[in-house]
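K.L.:
Let's see this in three dimensions:
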Amino acid sequence: MTRLCANLSMLFTEQPFQQRFAAAANAGFTGVEYLFPYEFGSAEIKTQLDEHDLTQVLFNLPAGDWSKGERGIACHPDRVEEFKAGVDLAIEYAKVLGNTQVNCLAGISPTDTELARVHDTFVDNLQYASAKLEAAGIRLVMEMINTRDIPGFFLTTTAQALEIREQVGSSNLFLQYDIYHMQIMEGDLARTLENQLAVIKHVQLADNPGRHEPGTGEINYHFLFEHLNRIGYDGWIGCEYKPLTTTEAGLGWLASHKLI
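P.N.:
Below is the predicted model of the structure:
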């Protein structure tokens, strides 16, 4: 059964962050995700979740200075201690908010560092984070991102992620599969979702081109939703797209897919 959550960093952005929880619930969503909770107190976010009967599905580990273009620090050798502190902070928030899953963004590969060292740093950080999170009862996922939107991003394909997962050797490390990013980088969406079902624990969606809502581009979401149900995917699907106009105007796809 398909379970959708609203990404509050992308949807309902016409409203202040704290008001987006009510908007998501009113639109029929039962879960929410977003990039980061850290600008707000965990208690005030928990109040919004409880008031609107929403499940906190996922957020990212701290990822550096987002406003300055940083997109993760997990592959940066000179920021290992900052990464470790971020893991502790994420655990504090997750324990209050109730989510049992967080995502690690590898980051943009530093150009002044040998690629092998960047790779090893990422592996080491994932080993640390997966163990620390497992002790707290929280699953770790990592996300592959396309290099068109984020040039130089370190983790870019399913094959690379699977290789890294094997090197990390943790039973608490899985994949976050963003359909939009992977359509750009590798295609073959349905086959990959089916073949890697055991390690894909979170899915996100947007159409391509444009990263707008389903139905605005080339991806056959009617087929993919049926496919995910058929193969037995039982996780959440995060709606991480940029509305073509406004969030409310673009929600018609939910009804057309008979999802809400």
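
K.L.:
switch to C-alpha atoms for all contacts and neighbour counts from now on
P.N.:
Fine.

K.L.:
would you list every one of the strands in the stretch 51-200 of the chain?
P.N.:
Taking DSSP state E, counting those that start in this stretch as the test, the strands found in the stretch 51-200 of the chain are 55-60, 101-104, 139-143, 173-178, 200-205.

K.L.:
Identify whichever of those lies nearest to residue 10.
P.N.:
strand 200-205 (11.6 Å; CA to CA).

K.L.:
outside of that closest one, which residues touch it?
P.N.:
141, 174-180, 193, 214, 235-241 (CA atoms under 8 Å, 6 or more residues apart in numbering).

K.L.:
Over to stretch 131-144?
P.N.:
Residues outside stretch 131-144 that contact it (CA under 8 Å, 6+ apart): 87, 91, 94, 99-106, 129-130, 155-158, 161, 170, 172-178, 181-182, 201-202.

K.L.:
do the same with stretch 21-29
P.N.:
Stretch 21-29 is contacted from outside by 4-6, 8, 12, 30, 32, 48-49, 52-54, 260, using CA under 8 Å, 6+ apart.

K.L.:
among those residues, who's most crowded?
P.N.:
Within these, residue 6 tops the neighbour count with 28 neighbours, counted by other CA atoms under 10 Å.

K.L.:
residues contacting that residue?
P.N.:
For residue 6, the contact set (CA under 8 Å, 6+ apart) comprises 24, 29, 31-33, 238-240.

K.L.:
How much space separates it from residue 239?
P.N.:
Counting by CA to CA, to the nearest Å, the separation of residue 6 from residue 239 is 5 Å.

K.L.:
Before we compare anything, build this one as well:
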Amino acid sequence: MSTPVYSAHLGYMFTEYPLEERFAAAARAGFTHVEHPGPYALPAARVRELCAEHALTFVQMALPAGDPARGEKGLAALPGREEEFRASVSAGFDYAQAAGSHYVHVMSGVVADAAQRDTAWSTYTANLGIACEEAARRGMTLLVEPIGAATIANYFIDHPYTALRALEEIGAPNLKLLFDAFHATNAGVDANAFMAEHAARVAHVHIADHPGRHEPGTGAFDFTAFFSTLAQAGYRGAVGLEYIPAAETEAGLGWRRMFG
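P.N.:
Sure thing, here's the model as predicted:
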């Protein structure tokens, strides 16, 4: 089994440092790939400079997620917010291209009213289709990541099979799945079986141990089996480390020796 290429998630890892210093910290720790869902506090050109300076590939980021003070986690599925969503597409894609991001994650948003879910679905698919068209013009790939209720209450795309339904309904070749093994396990989905069947739909992977969402080796998830599944399925992307370090980030990186 070959060693996965790990991507340090700078929203969770190396948070002992200001954002601008996390790139150097990741490089010192041996990472060649990084990601961050919302790096907008730094100018995109600065992100590109930091990655070039430290020989890092900036793998993926997300579109602007809305108003954090209102608990917003994306705009794509929110009826009545279509103009804001389209503005976020333009701004997010401009930033991603300038920063050098390979993929852009489109967050669906929180829909608390169950009665609005049908309307939210039509809003979501229409918005996602528009974003795919714009991404295609720019040569970019969009990601959909299902995030379960245990992590974000009432998040609209809350299950891997809901995300697959969106991919199938839209049918855009540049729309792919960001598969998070932790979120899938939380939702009762067998991460190995899902990847074995649907790897062709997956462009990026996230991991964290379960339960706890800390480093591999702190919970019960079988990473040896999962990495073997990735290899057998022909997955060639990076594996994003979207976990919460149990202590300081560097102190918890010894787990990587378990897998080469």
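
K.L.:
what TM-score comes out when they're superposed?
P.N.:
Once superposed, chain against chain, the TM-score is 0.95 (TM-score structural alignment, normalised by the length of structure 1); 258 aligned residues with a CA RMSD of 1.3 Å.

K.L.:
if you look at the contacts of stretch 21-29 of structure 1, which of them are in strands?
P.N.:
4-6, 32 (DSSP state E).

K.L.:
ok, back up a step: which one of the contacts of residue 6 of structure 1 is nearest residue 65 of structure 1?
P.N.:
Of all the contacts of residue 6 of structure 1, residue 33 has the smallest distance to residue 65 of structure 1: 19.5 Å, by CA to CA.

K.L.:
burial measure for the aligned partner of that closest one in structure 2, as a count.
P.N.:
With TM-score structural alignment as the criterion, residue 33 of structure 1 lines up with residue 35 in structure 2. Other residues within reach of residue 35 of structure 2, judged by other CA under 10 Å, total 26.

K.L.:
ditto for residue 88 of structure 2
P.N.:
For residue 88 of structure 2, the tally of surrounding residues (other CA under 10 Å) stands at 21.

K.L.:
now the helices for the stretch 1-150 of structure 1?
P.N.:
With DSSP state H, counting those that start in this stretch applied, the stretch 1-150 of structure 1 shows helices at 17-26, 42-51, 80-97, 115-135, listed in chain order.

K.L.:
start and end residues in structure 2 for the longest one, please.
P.N.:
By that I understand helix 115-135 of structure 1. With TM-score structural alignment applied, helix 115-135 of structure 1 matches the range 117-137 in structure 2.

K.L.:
The matching stretch vs structure 1, average distance?
P.N.:
Its aligned residues in structure 1 lie a mean 0.7 Å from stretch 117-137 of structure 2 after superposition (mean CA distance after the TM-score superposition for structure 1).

K.L.:
Look up how far residue 7 of structure 2 lies from the counterpart of residue 198 of structure 1 in structure 2.
P.N.:
Structural alignment (TM-score structural alignment) places residue 198 of structure 1 against residue 200 in structure 2. According to CA to CA, residue 200 of structure 2 stands 20 Å off from residue 7 of structure 2.

K.L.:
again with residue 28 of structure 2
P.N.:
13 Å.

K.L.:
before we move on, what about residue 136 of structure 2?
P.N.:
Going from residue 136 of structure 2 to residue 7 of structure 2 by CA to CA gives 25 Å.

K.L.:
Residue 176 of structure 2 too?
P.N.:
18 Å.

K.L.:
picking up where we left off before, a markdown table please, covering the contacts of residue 6 of structure 1 and showing distance to residue 252 of structure 1.
P.N.:
Converted to a markdown table, the contacts of residue 6 of structure 1 look like this (distance: CA to CA, whole Å):
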| residue | distance to residue 252 of structure 1 |
| --- | --- |
| 24 | 14 |
| 29 | 13 |
| 31 | 18 |
| 32 | 19 |
| 33 | 20 |
| 238 | 17 |
| 239 | 13 |
| 240 | 16 |
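
K.L.:
Of these, which are reproduced in structure 2?
P.N.:
Compared against structure 2 with both residues aligned by TM-score structural alignment, their matches' CA atoms under 8 Å, those retain 24, 29, 31-33, 238-240.

K.L.:
Just name the closest of the contacts of residue 6 of structure 1 to residue 113 of structure 1, please.
P.N.:
Top of the list for closeness to residue 113 of structure 1, among those and by CA to CA, is residue 240 at 31.6 Å.

K.L.:
What count of nearby residues applies to that closest one?
P.N.:
Close neighbours of residue 240 of structure 1, defined as other CA under 10 Å, add up to 26.

K.L.:
Could you do the one 3 residues further on as well?
P.N.:
Neighbouring residues of residue 243 of structure 1 were enumerated by other CA under 10 Å; the total is 22.

K.L.:
With residue 131 of structure 1 instead?
P.N.:
19.

K.L.:
now residue 14 of structure 1
P.N.:
The local packing of residue 14 of structure 1 (other CA under 10 Å) involves 12 other residues.

K.L.:
In structure 2, what sits opposite it in the alignment?
P.N.:
Residue pairing (TM-score structural alignment): residue 14 of structure 1 is matched to residue 16 of structure 2.

K.L.:
Kindly provide the distance from its match to residue 82 of structure 2.
P.N.:
For residue 16 of structure 2, the distance to residue 82 of structure 2 equals 37 Å [CA to CA].

K.L.:
now swap in residue 185 of structure 2 and tell me
P.N.:
According to CA to CA, residue 185 of structure 2 stands 32 Å off from residue 82 of structure 2.

K.L.:
follow-up on the earlier one: mind listing what the match of residue 33 of structure 1 touches?
P.N.:
By CA under 8 Å, 6+ apart, residue 35 of structure 2 lies in contact with 7-11, 58-61, 240.

K.L.:
quick one: which of those has the most company?
P.N.:
The most crowded member of the contacts of residue 35 of structure 2, judged by other CA under 10 Å, is residue 8 (29 neighbours).

K.L.:
Relative to residue 20 of structure 2, how far out is the aligned partner of residue 243 of structure 1 in structure 2?
P.N.:
When structure 2 is aligned by TM-score structural alignment, residue 243 of structure 1 is paired with residue 245. Per CA to CA, residue 245 of structure 2 is found 19 Å from residue 20 of structure 2.
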